[in-house]
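Chemist: Mind looking at a prediction? Sequence and model below.
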Amino acid sequence: MGLNLEEQKAVDRFRKDIVEPSMTSLVVLDFWAEWCGPCKALTPVLEKVCADYADRGVLLAKINVDEDQFIAAQFQVRSIPTVYAMYQGQPVADLTSARTESQLKSMLDQLLEQLPIAAGGEAAPDVSQFIAMGEEILADGDGDRAAGIFSQVVEMAPQEPAAHAGLIRALTLAGRADEARAAAEGLDETLAAAPPVKAALAALELTGDKVDEGELQALRAAAAERPADMDAQMAFADAAFAAGDREAAGDTLLAMIRADREWNDGAARARLVRMFEAVGLEDPWAVATRRKLSTVLFG
């Protein structure tokens, strides 16, 4: 490669200290110098956050630009502190703008959502085929079997949002709402905020407590007999959606919005939007009902 002895030593150190750990972990690489005041201010922030995120596979590595000028030159470091996130030997993000604990955590959270890094810094296994299998079984209506598959996927890849979302949805479908709630309560903030998990939580909220057929018919009759009773309409819409009758739920809520869109601070519209989230915005029923809602609101 045409490197002199010192440059080769620097490359070897870089490979051992940064590249190799980055194959399974996210390495926060800090370029600094003894004379750099801002570097000294940033150091405790980096050390604290990386320690907090250690169990999620984040490591801190530091390069003194005076001692490792060759490596700094390869990264074209022109000012310090300069901070990069490294994964599998490549810089995946420039973290230099993150000077506070909250800013750095926010950027790391975004990266960890996108990278296949499991807790403890191990490379997350490819579980896509198992998730697809669970989704297929879920689509066939076998919630118990799907829950068994998703439970195993969660053990294999505990930071995979789709696995947790599938487990919550499967338990909900199987009528095991208490177990679904327990699974949801154990999630950290990052997983709970992931879109597939949010959709699963919406489904749990709306369909977790199903009524029996007799109660459903009683609610249907009450809604028909008292069309101006918004509470009766809402109760029937909730029960119909939980029972799988999306059309009845949607039509009831749309009628409520036509009658009084401001009732209970727009509760009917909010409930309909929540149902869209639960089934997925691309679901055919959600697409058709959203068009009807637009007509009601703006037509």
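Modeler: Yep, it's here.
Chemist: can we go C-alpha only for contacts and neighbour counts from here?
Modeler: Will do.
Chemist: and after the host helix or strand of Leu167, which helix or strand comes next?
Modeler: Assigned by DSSP states H and E, Leu167 falls within helix 161-173. Counting by DSSP H and E, the element after helix 161-173 in chain order, helix or strand, is helix 177-185.
Chemist: which helices and strands does the helix holding Leu167 pack with?
Modeler: If you count contacts as 3 or more CA pairs under 8 Å, 6 or more residues apart in numbering; DSSP states H and E, helix 161-173 packs onto helix 128-139, helix 143-156, helix 177-185, helix 195-207.
Chemist: Put this next to the first one:
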Amino acid sequence: MRGVVDLGALAAKPQPASAPAAGATAGDGTGGADSADRAGQTASSLVYDTSDATFDADVIERSLTVPVVIDFWAEWCGPCKQLSPVLERLAAEYGGRFVLAKLDVDANPMLAQEFGVQSIPMVLAVVGGRLVPLFQGAQPEAQVRRLLDELLRLAAENGVTGTATGEAPAEVPEPPMDPALAAAYAALEENDLDGAAQAFRNVLAADPGDTEAKLALAQVELMLSTRDVDADQVRADAEAKPEDAGAQIAAAELDLATGNVEPAIERLVGYVARSAGADRDAARVKLLSFFELLGPDDPRTAAGRQALTRVLF
């Protein structure tokens, strides 16, 4: 995790003043803001979404010239819906003396875990690459203003006095895809499962460590394994044979291949809970392979692992 400091520690470690980057102007480092003078600056130009893929550019690099406040939120969070509009309005009112990066914890669980997010809303700041905890939970606007003014004062003491121009941070371009990998995805888009599987195997033959191709091949092989099955018969067998490992695994694979992820996980978790011995282990191993297919960033992986742990122990 990136270094965590509190406001006092940041104040105790002043950094040499740095020149504002292109598109930024020097600020005076004092508290408050004149909203009338900044009426032309809109909140949307100073507020943007960030993610695990763009966090370094959106937050760390940008914090070298202007303080970046991070709003950790989620769609289901009621207090977030009260706090976020306040932060967005203040970002406009303060006229670019800080920018607001919004991070959806459900869409970016690994990043939320890295920053130790246990409850939301949670607000942190980054100044000159240093993490500055601000507050957790919805706060009165007066308290938010006081903390922002203190943040800006400490930022000025540490040489971070730039003002954002209102331009959104540039998107990080994706690197060009390996032509062989692109050919595999093209076959997949054309529903040529056999061709896609062979193309992914070709990629892995050239680079056995290509994790993207390895994962994609596993997904294609799952689709191939369920392509010609009688779905109604598979589900009927699973219903008629609740204690049969093969029937339950086959139904779970069918669910996963057709996009019914939660039912697939629930089926195998339930089977693990009521079975024993080799059958239980077969279902557990299959479930772990599902988690690998979904990837660690999928919230359903974390939820499924927790459910599996509960029935195992």
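Modeler: Happy to help now that I have it. Just so it is clear, the model here is predicted, and its values are computed rather than measured.
Chemist: What's the TM-score once they're superposed?
Modeler: Once superposed, the chains reach a TM-score of 0.41 (TM-score structural alignment, normalised by the length of the first structure), with 142 aligned residues with a CA RMSD of 2.9 Å.
Chemist: returning to what we had before: which residues touch the helix holding Leu167 of the first structure?
Modeler: Here helix 161-173 of the first structure makes contact (CA atoms under 8 Å, 6 or more residues apart in numbering) with 131, 134-135, 138, 141-144, 146-147, 150-151, 153-154, 157-158, 177, 179-181, 183-184, 191, 194, 196-201, 203-204, 207-208.
Chemist: Report the angle between that helix and helix 143-156.
Modeler: Between helix 161-173 of the first structure and helix 143-156, the angle comes out at 150 degrees (axes from the mean of the first three to the mean of the last three CA atoms, to 10 degrees).
Chemist: quick revisit: going through the contacts of helix 161-173 of the first structure, which ones are buried?
Modeler: Neighbour counting with 16 or more other CA atoms under 10 Å marks 131, 134-135, 138, 142-144, 146-147, 150-151, 153-154, 157-158, 177, 180-181, 183-184, 191, 196-201, 203-204, 207-208 as buried within the contacts of helix 161-173 of the first structure.
Chemist: where along the second structure do the helices fall?
Modeler: Listed in chain order, the helices of the second structure (DSSP state H) span 7-12, 55, 78-93, 109-114, 141-157, 179-189, 193-206, 211-227, 231-240, 245-257, 261-274, 277-294, 299-312.
Chemist: and those helices as a markdown table, adding mean neighbour count and distance to Asp71 of the second structure?
Modeler: Converted to a markdown table, the helices of the second structure look like this (neighbours: other CA atoms under 10 Å; distance: least, CA to CA, whole Å):
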| stretch | mean neighbour count | distance to Asp71 of the second structure |
| --- | --- | --- |
| helix 7-12 | 14 | 17 |
| helix 55 | 16 | 13 |
| helix 78-93 | 19 | 7 |
| helix 109-114 | 16 | 11 |
| helix 141-157 | 19 | 12 |
| helix 179-189 | 17 | 36 |
| helix 193-206 | 18 | 39 |
| helix 211-227 | 17 | 31 |
| helix 231-240 | 15 | 45 |
| helix 245-257 | 22 | 34 |
| helix 261-274 | 19 | 29 |
| helix 277-294 | 17 | 27 |
| helix 299-312 | 15 | 20 |
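Chemist: out of those helices, nearest to Thr25 of the second structure?
Modeler: Closest approach to Thr25 of the second structure among the helices of the second structure is made by helix 141-157 (12.8 Å; CA to CA).
Chemist: name the helices or strands packed onto that closest one?
Modeler: For helix 141-157 of the second structure, the elements it packs on are helix 7-12, judged by 3+ CA pairs under 8 Å, 6+ apart.
Chemist: What sits closest to Tyr48 of the second structure if chain neighbours are left out?
Modeler: In space, and not counting its chain neighbours, Tyr48 of the second structure is closest to Ala101: 5.2 Å by CA to CA, 6 or more residues apart in numbering.
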